[in-house]
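# Just to be clear, the model below is a prediction. Sequence and coordinates:
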Amino acid sequence: MRTILVVGGGYAGFYTAWGLEKRLRRGEARVVVVDPRPYMTYQPFLPEVVAGSVEARHAAVSLRRHLRTTELVNGSVTKIDHEHRTVTVRPAVGEEFPVPYDVLVVTAGAVTRKLAVPGVADSAIGMKHVEEAVAIRDRLLTAFDQAAVLPAPQRRRLLTFTFVGGGFSGVEGFGELMSLAHSLVRKYPALSPAELNFHLVEARGRILPEVTEEPGRWVVRHLTRRGGTVHLNAQLRSAVNGHVVLSTGEEWDSELIVWTAGNGANPLVHNHTDLPIDERGQVVVRADLRIGTDTAPVADAWAAGDDASVPDLTIARPGAATVPNAQHAVRQGRLLAKNIVAVLRGREPKPYVHHSLGTVATLGLGRGIFQWRRVVIKGFPAWLMHRGYHVLAVPTWERKVRVAAVWATALFFGRDIVSLASVQNPRRAFETGGEPAPAAAPARARG
């Protein structure tokens, strides 16, 4: 029995393994998925996790629960040696070990692209994983509790929040967190909505490159009307100790800095494989998702998702590749399962062709934007489309029902506004025996 090894359990990896389980005959092949996390993150829900509109666990799809016949290896692949059909796995505990395979599927996904900006590694937080989204929400809720007992001059930093990166993740997270903050401030009589400071920093002259220019300008105006400040053509120069300095000369102290400035090539793919990669560090992939080129294919090797340069056959331009988003990763994973089974049974694989269904983004509770070609829908209808699309798109009926139930409950009782930041140090109460922790000195405002 052949072993099909899937590197990464994200969108493309999960849907590949899920599809293989449905299509393989008993004894035809053994499927192995290697991933350091025991779940697949449904990333479009992360902005709503930030806002408390989706329970954090509902944005994570358990691999063990839904991949019932797949062998799951909890660890990180540190090297792919396709010549010898072996990957090296590093578990969380213990020594590295080799895992042999017959067919390789690379779906390791991209990683958050960090630039060499002073202070970012120490002060900022990403928004690519569930734990990051939860931490962002808890930081805001804790900041409100702390600011409410301080004199007005000392709470400006605590009520200042900064997002770096104006793509979909940054704009959705920015809009959702701002929506949460403005609904939350009503419950703090000591605080005023005018004290909230939200900054969105984008190096280019526009945000949301996935939509055309006019809808992008509308989103800027919309966020500005709600009290946000959008800094275009501005680069982050420093974030040391939470002090934000822009290339435009503007600077301020920020309690929270969220880094959403794009994705980069996975270091595993870029540096630790013998597979062909392009100038961007992505795996070279044919239209049928086999690794290699039409003239130089790599036997028994496949790839899809954010770390694969998949040709976009819907664009006439030579060299065009599909954009790295969930819409493509899900569909590539589904086709990948079909193609692998086809080749195992002596049939020809099919090329990947997908015409975009449009783009939709949430901008906060009851607010959104949708564009398909020249059709643009804004506001509440777009927000409903966003929720409807994603509750249908999240895998498994179990997760669909759980998410829909939380949304229905929120209609009557609102968002949950309890901060669980203390879980990051669960032993503090045990260690102190109930004694209050010493108060930290408030940060001094600069400039």
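Good, I have the coordinates.
# For the rest of this, base every contact and every neighbour count on C-alpha atoms.
Noted.
# Name the SS class of Ile382, please.
Small correction: residue 382 is Ala, not Ile. Look at Ala382: counting by DSSP: H, G, I helix; E, B strand; the rest coil, its state is helix.
# Can you tell me how far it is from Ser238?
Ala382 is 36 Å from Ser238, where distance means C-alpha to C-alpha, to the nearest Å.
# When these two are compared, which one has more neighbours?
Using other C-alpha atoms under 10 Å, the more surrounded residue of Ala382 and Ser238 is Ala382, with 22 against 18.
# got a list of what Arg204 touches?
Leu232, Asn233, Ala234 (C-alpha atoms under 8 Å, 6 or more residues apart in numbering).
# So which of these sit within strands?
Of those, none are assigned to strands by DSSP state E.
# Using a markdown table, please lay out those residues together with distance to Asn339.
Converted to a markdown table, the contacts of Arg204 look like this (distance: C-alpha to C-alpha, whole Å):
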| residue | distance to Asn339 |
| --- | --- |
| Leu232 | 44 |
| Asn233 | 44 |
| Ala234 | 45 |
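# structure B:
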Amino acid sequence: MSAINSGANAPKILIVGGGYAGFYTAFKLEKHLKQGEAEVTLVDPLPYLTYQPFLPEVVAGSIEARHVVTSHRRHLRKTSIVSGKVTNVDHKTKTATIEVAGLAPYKMQYDQIVVTAGAVSRTFPIPGVADHAIGLKTIEEAVEIRNRIMTNLDKAANLPAGAARDRLLTFVVVGGGFAGIETFAEMRSLVSYLLRYYPTISFADTHFHLIEAMGRIMPEVAQDTSEWVIANLDKRGAKIHLNTQLQSAENGKIELSTGESFESDVIVWTAGVMAHPFVRNTDLPLDERGRITAKATLQVVEGEKVIVDAWTAGDVSAVPDLSGGGVGGFCVPNAQHAVRQAKLLAKNIVATLRNQTIEEYLHKNLGAVAGLGIGVGVYQYKKLAIKGVIAWFMHRGYHGLAMPMWERKIRVVSGWVWNFLLRRDIVAISATKEPRLAFATFASRPKA
């Protein structure tokens, strides 16, 4: 038995979700808890944490996909890992229902619960979106977007000019926040680079459209900075449609509120996130946006009443932003807050176990930085704006250091170095979607 969960009567701490907040809560609990002081269990259907700020670079092929994820089992040696999902929480009885593939659902008793289930893509009932678009919240989605782009170029290279070829070479992103703009810019950067290997496809043959319902992009940066980004992308052949709504994507046909229409095989949806719907299956209090309501101490609250032994952090929670820099008075859903909240949450849990004082979460924004393809970036801190290659180095420097675990940092940075020396990898392995196809096609079968 591990050092943390070696005590037979030790309090049981259940962590729901292994993203930034869940992973770092468990990681810090392992450091702070004494032997036998508590038993920690983390439940997540995935065996790894995904560092989402690097997903656009995975799309572009600047980072190897496996290097963007951090193994739970490798780095949480003292935590019990359950590769399943919590489907229900009854905090009144301190019981969670867990589903694991191959087993009947079972119930687990806990003493304290930490809900860090994260967020999912927020969509609207627009025709065709659910059937044809792809999000960018997971490493699998990033890999699929990259594979689609490269497969489309392979197909288009053999086709004559016409509607079918145009559809393959038209790429759409919906949502002009940081995730959308970074993904859009990296997609453009990737295709621009790949054209040297496709003599039958010209730059003018490729079409990039970003659709944003608001009158500006990247609300975290100043207006003039966002305008610089628009102008930069426009020069690179990537068009941004402001004050424009997607009305339909049925069968890949994009119809905009402006009356414009075109077809695309690659539609990426990045228009916001929402708290994981799982929390509706709990008896924990939620706000009007479906987030678990919390105090600045990261304790779950209902009004002014603290829900004892219940904690939350990250994108699934409504945590007051005491710095005054939040949206609607709450911390915005990003990795910067999730990681820092988790570190404090672990300290506060340990403090309660030892009858010590707990602290409130306070973090002032360090600024916003975005990578817009090789050699292009923007950084904004209050009125200070840095644009171009310096900001791009700042983006890589900040996120390279923020990537969890040194072995992951080293893998990411060494990948950048090798890409610089050997140039970008242009291989797509799309056959992973049907890995048995080649074998099954030619396998001998018994005669009828």
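Noted; the coordinates are in hand. These numbers were taken from a predicted model, which means no experiment stands behind them.
# Could I get the TM-score for this pair?
Here the TM-score for the pair of chains, by TM-score structural alignment, normalised by the length of the first structure, is 0.95; 433 aligned residues with a C-alpha RMSD of 1.3 Å.
# that older thread, lining up the contacts of Arg204 of the first structure with the second structure, which overlap?
Mapped onto the second structure and checked by both residues aligned by TM-score structural alignment, their matches' C-alpha atoms under 8 Å, the contacts of Arg204 of the first structure keep the contacts Leu232, Asn233, Ala234.
# For the contacts of Arg204 of the first structure, pick the one with the most neighbours.
Busiest of the contacts of Arg204 of the first structure [other C-alpha under 10 Å] is Ala234, holding 20 neighbours.
# In the second structure, what stretch matches stretch 121-135 of the first structure?
Across the second structure, the stretch matching stretch 121-135 of the first structure (TM-score structural alignment) is residues 130-144.
# repeat for stretch 323-338 of the first structure
Stretch 323-338 of the first structure maps onto residues 332-347 of the second structure, going by TM-score structural alignment.
# Over to stretch 364-381 of the first structure?
Using TM-score structural alignment, stretch 364-381 of the first structure pairs with 373-390 in the second structure.
# Tell me how far the matching stretch lies from the chain's centre.
In terms of C-alpha atoms, centre = their mean, to the nearest Å, the centre of stretch 373-390 of the second structure is set 22 Å apart from its chain centre.
# List the buried residues of that stretch.
Buried positions in stretch 373-390 of the second structure, judged by neighbour count with 16 or more other C-alpha atoms under 10 Å: Gly373, Ile374, Val376, Gly377, Val378, Tyr379, Gln380, Ala385, Ile386, Lys387, Gly388, Val389.
# Pull up the distance across it, start to finish.
13 Å.
# what does stretch 238-248 of the first structure give?
Distance across stretch 238-248 of the first structure, first residue to last, is 12 Å (C-alpha to C-alpha).
# And the contacts of it?
Applying C-alpha under 8 Å, 6+ apart, the set of residues contacting stretch 238-248 of the first structure from outside is 117-120, 122-124, 234-237, 251-257.
# can we see that at 7 Å?
Residues external to stretch 238-248 of the first structure that are found in contact with it (C-alpha atoms under 7 Å, 6 or more residues apart in numbering): 117-120, 123, 234-237, 251-255.
# same deal with stretch 146-165 of the second structure?
In contact with stretch 146-165 of the second structure (C-alpha under 7 Å, 6+ apart) are residues Val59, Ala60, Leu168, Leu169, Tyr198, Thr200, Ile201, Val266, Ala428, Ile429, Ser430.
# where do the helices sit along the first structure?
11-23, 46-51, 63-66, 120-123, 130-147, 168-184, 213-225, 267-271, 326-344, 380-393, 397-413, 428-432 (DSSP state H).
# Tell me the residues of the second structure aligned with the third one.
In other words, helix 63-66 of the first structure. Using TM-score structural alignment, helix 63-66 of the first structure pairs with 72-75 in the second structure.
# how far apart are the matching stretch and its match in the first structure?
With mean C-alpha distance after the TM-score superposition for the first structure, stretch 72-75 of the second structure departs from the first structure by a mean of 0.4 Å once superposed.
# Asp122 of the first structure - how many residues pack around it?
By the measure other C-alpha under 10 Å, the count of residues near Asp122 of the first structure is 11.
# likewise Ala410 of the first structure?
Neighbour count for Ala410 of the first structure, taken as other C-alpha under 10 Å: 15.
# now do Ala163 of the second structure
By other C-alpha under 10 Å, 11 other residues sit near Ala163 of the second structure.
# out of the helices of the first structure, deepest packed?
Burial of these is given as mean neighbour count (mean count of other C-alpha atoms under 10 Å); helix 46-51 ranks first at a mean of 28.
# Let me see the residues that make contact with that one.
54-56, 130, 133-134, 136-137, 172-173, 176-177, 180.
# could I get those residues as CSV with distance to Tyr11 of the first structure?
Output for the contacts of helix 46-51 of the first structure, formatted as CSV (distance: C-alpha to C-alpha, whole Å):
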residue, distance to Tyr11 of the first structure
Val54, 19
Glu55, 19
Ala56, 17
Val130, 14
Ala133, 18
Val134, 20
Ile136, 23
Arg137, 24
Glu172, 20
Gly173, 20
Glu176, 23
Leu177, 25
Leu180, 28
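# Return the member of those residues nearest to Ala12 of the first structure.
Proximity of the contacts of helix 46-51 of the first structure to Ala12 of the first structure was ranked by C-alpha to C-alpha; the top entry is Val130 with 17.7 Å.
# dump the residue contacts of that closest one.
Applying C-alpha under 7 Å, 6+ apart, the residues near Val130 of the first structure are Thr41, Leu46, Ala56.
# got the contact list for the last one?
Applying C-alpha under 7 Å, 6+ apart, we find Ala56 of the first structure in contact with Val49, Val130, Val134.
# How much space separates it from Tyr42 of the first structure?
From Ala56 of the first structure to Tyr42 of the first structure the distance is 10 Å (C-alpha to C-alpha).
# Quick check: the two most widely separated of the contacts of stretch 146-165 of the second structure?
Spanning the widest gap among those are Val59 and Thr200, at 23.2 Å by C-alpha to C-alpha.
# I am finished for the moment; much appreciated.
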